[in-house]
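Asker: below are the sequence and a predicted model; questions follow.
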Amino acid sequence: VLTAMVALALSVAGLSLTPPALAPPTASPVPPPFVRLLIPAIGVNATIESVGVQPDGTMETPTQRPWNDVGWYNSGPRPGERGSAVIAGHLDRPGGNPAVFWRLRDLRVGDSVLVVDASGKALRFHVTRFIFFQPQDAPVQDIFGNTAGSFLNLTTCAGDWIPTQHQTARRLVVYTSFAGQAPAYTPTVTPTTRSQKGLSIAGTYNGSMYDEIKQQTTYISVFIKQSKGRADFRGTFTVTSPSQRAYPLHGKVDLQGNFSFTVQQPGGQMPLYFYGTVQHQQAVDYLHGYFCSSSTNSCSVNTGYFTVGPRY
């Protein structure tokens, strides 16, 4: 669904699908690649892959972890350079489970978006506006060709799935404008809980976690005990298959539904750290997010993802 929009956009705009010829080598140092996209307001902490154009003229999509990673269009400017840099990500996975840009539509004007390069340098952008449109009505020049400043445009699918067309009915673009260099940033997505108030998520959730390194699915159950209105919670994390084991967990949730929790493991093993957002679908709650082994309550690189629910 992402590729169709970009192919249309490039062809309508008259932008070349063939990268320009490489300039002769110069002494200028090659800047470090951008490696992570951070959007604290919606809990995004994603690896950036450099993507180009396929032989059929469509934009390539992330290949390492297609549902978790985002793709920067490498025939356009780098984030922070003059012009419109474009980063795309999937809305959902096959079957409808959330992917990296599931909550892109929840961003608001003024929210921060950060890109971090391999040296740790972070650039900050602020959301300025967003639009929904039908694929055939793509505002091509606005997305790819605006050179009046330094912009970073985030795009994903939106609307209902149309089976006969193998795409969604609409697209979403979130426009952001360069706001300057940010302090050195350590990637982490942990709910901000200055107050002791949090969304009520107490209950039992059954589901699964998928380890993308081992390519292994484990079935789990998450039981959460939480005092009414409190941000902190405790509970039990149970592995239900292939063998049943139960471990204590503790965590926090904010009023927007951003949560994190740590699962203690036996035998001196590194704790498992889970983070994500509450997903409300068809009047029921699910917990969806990512996990890693961590003793610092943060994930610089995710091990995999999980979805549990509905709550009961």
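Answerer: Yes, it's here. Numbers count the residues shown, from 1 in each chain.
Asker: C-alpha only now, for contacts and for neighbours.
Answerer: Noted.
Asker: buried residues in the lengthiest helix in the chain?
Answerer: For the chain, the helix with the greatest residue count under DSSP state H is helix 2-13. For helix 2-13, the neighbour count (16 or more other Cα atoms under 10 Å) marks 2-3, 5-10 as buried.
Asker: before we go on, here's another structure to hold up against the first:
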Amino acid sequence: MSFAIPSIGLKSELLKLGLRTDGSLEVPPTWPGAPAGWYSHSPTPGERGPAVLVGHVNATDGGPGVFAHLRSLKAGDVVKITRENGTSASFVVDHGEPYPKNAFPTKAVYGNTDGSELRLITCDGFNANTGEFDDNYVVYAKLAL
């Protein structure tokens, strides 16, 4: 699978991600140029429910990660997905929301939806004191009809 977000000039392959042994979401690699990942226990993009894509905001060399410009997406921007079988699905961005990691709304992000939706998730809220990201940023998008 692969995807593109033309409004921010982004194209990436999608790795298949699962769960870590502690039950948390596996994340893609952080090396420069690393692709985003699709959480394979979520729906395939275009199926009913929230398909989840995860990517880094920065890379291990300090440069930009695949989702470095996720915060600049606006309502109406398009996310194009090419599935493994060659078919495609287009999603329209509805909105984005920052969430503290210690108060992440798991059900709102991963819970069932009436239609086909997409969630793009990255880190946010860099804390210079700890060198860690305190928040996540989630973009919500719906299948274009």
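Answerer: Okay, I see it. Values in this document were obtained by computation on a predicted structure and should not be read as measured data.
Asker: what residues sit buried inside stretch 75-86 of the first structure?
Answerer: In stretch 75-86 of the first structure, counting by 16+ other Cα under 10 Å, buried: 75-80, 83-86.
Asker: let me know the outermost residue of the second structure.
Answerer: Residue farthest from the centre of the second structure, counting by Cα atoms, centre = their mean, is residue 129 at 26.0 Å.
Asker: and it, what does it touch?
Answerer: Listed by Cα atoms under 8 Å, 6 or more residues apart in numbering, residue 129 of the second structure has no contact partners.
Asker: and the closest residue to residue 247 of the first structure other than its chain neighbours, how far from residue 262 of the first structure?
Answerer: Distances taken as Cα to Cα, 6 or more residues apart in numbering put residue 237 closest to residue 247 of the first structure, at 5.2 Å, once the chain neighbours are dropped. To residue 262 of the first structure, residue 237 of the first structure is 10 Å away according to Cα to Cα, to the nearest Å.
Asker: shared neighbours, these two?
Answerer: Going by Cα under 8 Å, 6+ apart, residues that sit against residue 237 of the first structure and also against residue 262 are residue 249.
Asker: quick one: which of the two has more around it?
Answerer: Set side by side, residue 237 of the first structure and residue 262 show unequal neighbour counts under other Cα atoms under 10 Å, the larger going to residue 262 at 25 against 22.
Asker: skip the chain neighbours and tell me the closest residue to the more buried one.
Answerer: residue 273 (4.6 Å).
Asker: from what I can see the one you found touches residue 293, true?
Answerer: Yes: using Cα atoms under 8 Å, residue 273 of the first structure is in contact with residue 293, at 6.0 Å.
Asker: which residue of these two possesses the greater neighbour count?
Answerer: Counting neighbours by other Cα under 10 Å for residue 273 of the first structure and for residue 293 shows that residue 273 has the greater number, 24 against 19.
Asker: now do stretch 67-76 of the second structure: distance to the chain's middle.
Answerer: Relative to its chain's centre, stretch 67-76 of the second structure lies at 11 Å (Cα atoms, centre = their mean, to the nearest Å).
Asker: now swap in stretch 232-245 of the first structure and tell me
Answerer: 26 Å.
Asker: the residue nearest the centre of the second structure: which element?
Answerer: By Cα atoms, centre = their mean, the second structure has its centre lying nearest to residue 120, at 2.3 Å. Element membership for residue 120 of the second structure, per DSSP states H and E: strand 116-127.
Asker: quick one: the residues in the first structure that that strand pairs up with.
Answerer: Aligning strand 116-127 of the second structure against the first structure (TM-score structural alignment) gives residues 150-161.
Asker: now what about the matching stretch, what contacts it?
Answerer: With Cα under 8 Å, 6+ apart, stretch 150-161 of the first structure has contacts from 1-2, 79-91, 101, 104, 125, 132, 143, 167-178.
Asker: residue 49 of the second structure contacts residue 114, doesn't it?
Answerer: Yes: counting by Cα under 8 Å, residue 49 of the second structure does reach residue 114; the two are 6.7 Å apart.
Asker: now do the longest strand anywhere in the first structure: everything it contacts.
Answerer: Identified as the longest strand of the first structure according to DSSP state E is strand 167-182. With contact meaning Cα under 8 Å, 6+ apart, strand 167-182 of the first structure is reached by 1, 5, 80, 104-105, 113-114, 121-135, 143, 149-162.
Asker: quick one: buried ones out of the residues you listed?
Answerer: 1, 5, 80, 104-105, 113-114, 122-127, 130, 132-133, 135, 143, 150-158.
Asker: mean shift between the match of strand 116-127 of the second structure and the second structure?
Answerer: In the superposition against the second structure, stretch 150-161 of the first structure averages 1.0 Å from its aligned positions (mean Cα distance after the TM-score superposition for the first structure).
Asker: residue 70 of the second structure maps to what in the first structure?
Answerer: Using TM-score structural alignment, residue 70 of the second structure pairs with residue 104 in the first structure.
Asker: also residue 103 of the second structure?
Answerer: So, by TM-score structural alignment, residue 103 of the second structure is matched to residue 137.
Asker: and for its match, the neighbour number?
Answerer: As a burial measure, residue 137 of the first structure scores 13 neighbours (other Cα under 10 Å).
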